[in-house]
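In: what shape does this take:
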Amino acid sequence: MYNPQWLRSFATVAVLGGFTRAANKLGLTQAAVSQHVRHLEEQLGPLLIRRPRQIELTPAGTALMAFIQDMERAERRLKATLSEEVSDQGEVSLITPGSVGLALYPVLLDFQQNHLGLSIRHRFAPDSEVLHAVLEKHYELGLVTLKPDDPRVSASAFTEEVLELVVPAGSSAKSWIDLQRLGFIDHPDGRAMATRLLSRRFPGNPGIGSLPVHGFTNQVALILEPVSRGLGFTVIPRHARESFAQPASIKTVACGDPVVDTLWLIHRSEWPLSGAAQWLVERLRGVPRFRRGRAG
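Out: Prediction:
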């Protein structure tokens, strides 16, 4: 590791273009500044070309200057991340299920566009992976559908996720026979979601296992693509349906009382959220589509 004072002296000489000006800026003697630069050159080779009234960086000097600037940016990021003062500056890491993630992602991009000091790292993952990532400190924030009972985790209700029966536009789903005709487009949570919702729409039905499966995908953004092409129906959360790019090619079917899951915002309970994470959570709770009570 290079002596911070040596680096500061070199960077000041490079920016101001002279040893005298750098010494005056730093409150040091010119001899001290020259000595600092000389120490660095003993380790890295020539850094400056010294001409009367002019200082020019060598390739090694240019590389060292870039290194110093990277260090300064990293230090600013670290201070912003560790600060508990609510701020739109710093990095926030967030891991969520794919369905709500589809709805969150464009909102997160909007925040970053309007707050250039904000950096958001976002990943899609199932509940178990979300909880593990937060517990292992890989992500500061997470969203899960089941409230954890682990004392290391703080959980608060964030939004609601409503399950929907989605069929191709122009199709009918008035009976179980209609569903058999359409076929099921499955996904990792498809059978569990369909079982919960279809019991409301078709009480006493013979079960999702009795329906032909016309497709499967583990990519939440692609589940409605085969539905839009008339290949079958599916059951997905509303956030995923609202994010689909071709809404005219699908339709939702009313299923009586809605099946609603609460999404829980989680983070480690042993320490407070960073200032940037607090800022992001406050803004997300104000977004209309994430407000609770939209189940109807």
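In: for the rest of this, base every contact and every neighbour count on C-alpha atoms.
Out: OK.
In: ends of stretch 41-57, what's the gap?
Out: 12 Å (C-alpha to C-alpha, to the nearest Å).
In: what are the ranges of the helices in the protein?
Out: Taking DSSP state H as the test, the helices found in the chain are 4-16, 19-26, 30-44, 59-82, 98-114, 127-135, 176-182, 190-201, 224-228, 238-242, 275-285.
In: same list (those) but as CSV, adding mean neighbour count and distance to Glu160.
Out: CSV is the format used below for the helices of the chain (neighbours: other C-alpha atoms under 10 Å; distance: least, C-alpha to C-alpha, whole Å):
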stretch, mean neighbour count, distance to Glu160
helix 4-16, 18, 51
helix 19-26, 17, 57
helix 30-44, 16, 58
helix 59-82, 15, 29
helix 98-114, 17, 10
helix 127-135, 19, 15
helix 176-182, 17, 27
helix 190-201, 18, 15
helix 224-228, 23, 21
helix 238-242, 21, 9
helix 275-285, 18, 12
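In: how about those, which one is nearest Ala169?
Out: helix 224-228 (7.2 Å; C-alpha to C-alpha).
In: so what secondary structure elements neighbour the closest one?
Out: Helices and strands touching helix 224-228, by 3 or more C-alpha pairs under 8 Å, 6 or more residues apart in numbering; DSSP states H and E, are strand 153-168.
In: helices or strands up against the strand it packs on?
Out: Contact here means 3+ C-alpha pairs under 8 Å, 6+ apart; on that basis strand 153-168 packs against helix 190-201, helix 224-228, strand 234-237, helix 238-242, strand 250-253, strand 260-268.
In: closest to Phe10 out of the ones you listed?
Out: Evaluated with C-alpha to C-alpha, those place strand 260-268 nearest to Phe10, the distance being 41.9 Å.
In: show residues contacting the closest one.
Out: Counting contacts by C-alpha atoms under 8 Å, 6 or more residues apart in numbering, the residues outside strand 260-268 that touch it are 134-135, 137, 140-147, 152-163, 273, 295.
In: before we go on, could you also do this sequence so I can check it against the first one:
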Amino acid sequence: MDPHLLRTYVTVARLASFSEAARELGYTQSAVSQHIAALEQDLGAPLLTRRPVAPTAAGERLLEHAGPLLLRLDAARADVVRLASAPEHGLTLAVTPTALGPRTLAALPAAGVTLRALARDEIPAAVATGTADLGLVDGLAAPSDPLRLPDVAPLTTRGVGEEPVCVLLPADHPLTRRPGLRLGDLVDARWLDAPGAGLPLAHLRGAGGGTGFRSALRYEGTDLHTLTTLAAAGHGLTVLPHGIATGVPGTAAVPLVEPRLVHRTELLYGGGLRGAAAALAGELLDGV
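Out: Presented below is the predicted three-dimensional model:
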């Protein structure tokens, strides 16, 4: 299967238009039509209806495979380029906001670093395709258990830290008097859904049996200060690493004691680390 034809097909299916796909890809509309016809002939099945432009059943199935296939190709290209190119002086680190703990901040080089705050599921792809040299992802897990990450390419994943987690409450909340909280007692509480800034509600649902933990307010940004301000104002509870949750003005951080969960941070990288990326990876992995 020709990857150029597959990329054309994915673009047409996404835009639902041959002309728009031609404009985005820099082809003529005739060339796009020829690409789709050649791919359909190769697979022996129609992939798109023409009016309107939409995937057929076979086309939908192909789309399920196309994303991972094309990402693997991009990852392979990035890995080879990384090995063949001259060492870079700079470093691009893709992170989630809650993955930037004190140890990571202390290990960062004094200059030449670009931090890219991304969604958790986007970080493996960023590292695989070379848009980031290293990635730091985090989440809730049982002690010593690895995180469940998308399998986008052959990447090395290493745990670099675990710490307790706390429920962040407004300072006047009645539960602040408790020495610890059980997740099962909080299923019906008002929660903040902030997948880009805090620990996702989906992680809590998974730990709590898959139900409850309804969102009272959804925040789609990546700024931790905004998230903690919303919690302090009483718009919902959130779970954060102990080091981030403690000392936030207007709030109280109560340890989550049941089930036993930790905030786990993992380092992601491809092969052939050099320069600043190798140095930072060595710092983070030292003593782990």
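In: would you point out which residue is most central in structure 2?
Out: In structure 2, the C-alpha nearest the mean C-alpha coordinate belongs to Arg120, at 1.5 Å (C-alpha atoms, centre = their mean).
In: mind checking what it lines up with in structure 1?
Out: The criterion is TM-score structural alignment: under it, Arg120 of structure 2 has Asp127 as its aligned partner in structure 1.
In: touching, its match and Pro148? I think so.
Out: No - under the contact definition of C-alpha atoms under 8 Å, Asp127 of structure 1 does not touch Pro148, with a separation of 9.9 Å.
In: returning to what we had before: would you reformat the helices of structure 1 as JSON lines and include distance to Asp261 of structure 1?
Out: Output for these, formatted as JSON lines (distance: least, C-alpha to C-alpha, whole Å):
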{"stretch": "helix 4-16", "distance to Asp261 of structure 1": "53"}
{"stretch": "helix 19-26", "distance to Asp261 of structure 1": "60"}
{"stretch": "helix 30-44", "distance to Asp261 of structure 1": "60"}
{"stretch": "helix 59-82", "distance to Asp261 of structure 1": "32"}
{"stretch": "helix 98-114", "distance to Asp261 of structure 1": "12"}
{"stretch": "helix 127-135", "distance to Asp261 of structure 1": "13"}
{"stretch": "helix 176-182", "distance to Asp261 of structure 1": "24"}
{"stretch": "helix 190-201", "distance to Asp261 of structure 1": "11"}
{"stretch": "helix 224-228", "distance to Asp261 of structure 1": "20"}
{"stretch": "helix 238-242", "distance to Asp261 of structure 1": "11"}
{"stretch": "helix 275-285", "distance to Asp261 of structure 1": "17"}
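In: ok, which of those comes nearest Val259 of structure 1?
Out: When the helices of structure 1 are ranked by distance to Val259 of structure 1, counting by C-alpha to C-alpha, first place goes to helix 190-201 at 6.3 Å.
In: can you give the contact residues for the closest one?
Out: Applying C-alpha under 8 Å, 6+ apart, the contact partners of helix 190-201 of structure 1 are 163-165, 205, 207-208, 234-236, 254-259.
In: make it 10 Å
Out: Helix 190-201 of structure 1 is contacted from outside by 162-165, 173-176, 184-187, 204-209, 216-218, 223, 234-237, 253-260, using C-alpha atoms under 10 Å, 6 or more residues apart in numbering.
In: in PyMOL, select just the buried ones from those.
Out: If you want just the buried ones from the contacts of helix 190-201 of structure 1 in PyMOL, going by 16 or more other C-alpha atoms under 10 Å, the selection is:
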select buried, resi 162+163+164+165+173+176+184+185+186+187+208+223+234+235+236+237+255+259+260
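In: that older thread, please name the residues that touch the residue nearest to the centre of structure 2.
Out: By C-alpha under 10 Å, 6+ apart, Arg120 of structure 2 lies in contact with 94-97, 135-139, 149-150, 195-196, 199-200.
In: now it: how far from Arg148 of structure 2?
Out: Arg120 of structure 2 sits 11 Å away from Arg148 of structure 2 when distances are taken as C-alpha to C-alpha.
In: which residues do these two both contact?
Out: By C-alpha under 10 Å, 6+ apart, Arg120 of structure 2 and Arg148 have these common neighbours: 138-139.
In: ok, back up a step: what about the helices and strands packed on strand 153-168 of structure 1, which gets the closest to Leu102 of structure 1?
Out: Each of these was checked against Leu102 of structure 1 via C-alpha to C-alpha, and the shortest separation belongs to helix 238-242, namely 6.4 Å.
In: for that closest one, packing partners?
Out: Contact here means 3 or more C-alpha pairs under 10 Å, 6 or more residues apart in numbering; DSSP states H and E; on that basis helix 238-242 of structure 1 packs against helix 98-114, strand 153-168, strand 250-253.
In: just put those in JSON lines and tack on distance to Ser199 of structure 1.
Out: Written out in JSON lines, the entries for these read as follows (distance: least, C-alpha to C-alpha, whole Å):
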{"stretch": "helix 98-114", "distance to Ser199 of structure 1": "22"}
{"stretch": "strand 153-168", "distance to Ser199 of structure 1": "12"}
{"stretch": "strand 250-253", "distance to Ser199 of structure 1": "14"}
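In: of those, which is nearest Gln54 of structure 1?
Out: Between Gln54 of structure 1 and those, the shortest gap by C-alpha to C-alpha is with helix 98-114, which sits at 40.2 Å.
In: which residues touch that closest one?
Out: Contacts for helix 98-114 of structure 1 (C-alpha under 10 Å, 6+ apart): 88, 94-96, 115, 118-126, 143, 159-161, 218-221, 236-244, 263, 280, 283-284, 287, 289-290.
In: quick one, which of these are buried?
Out: Under a neighbour-count criterion of 16+ other C-alpha under 10 Å, the subset of these counted as buried comprises 88, 94-96, 118-120, 122-126, 143, 159-161, 220-221, 236-241, 243-244, 263, 280, 284, 289-290.
In: closest to Ala74 of structure 1 out of the helices and strands packed on strand 153-168 of structure 1?
Out: Between Ala74 of structure 1 and these, the shortest separation by C-alpha to C-alpha is 24.0 Å, and it involves strand 260-268.
In: quick one: map Leu230 of structure 2 onto structure 1.
Out: In structure 1, the residue equivalent to Leu230 of structure 2 is Pro226, according to TM-score structural alignment.
In: its match - nearest residue in space that isn't next to it in sequence?
Out: Once its chain neighbours are removed from consideration, Pro226 of structure 1 has its nearest residue in Gly232; the separation is 6.8 Å (C-alpha to C-alpha, 6 or more residues apart in numbering).
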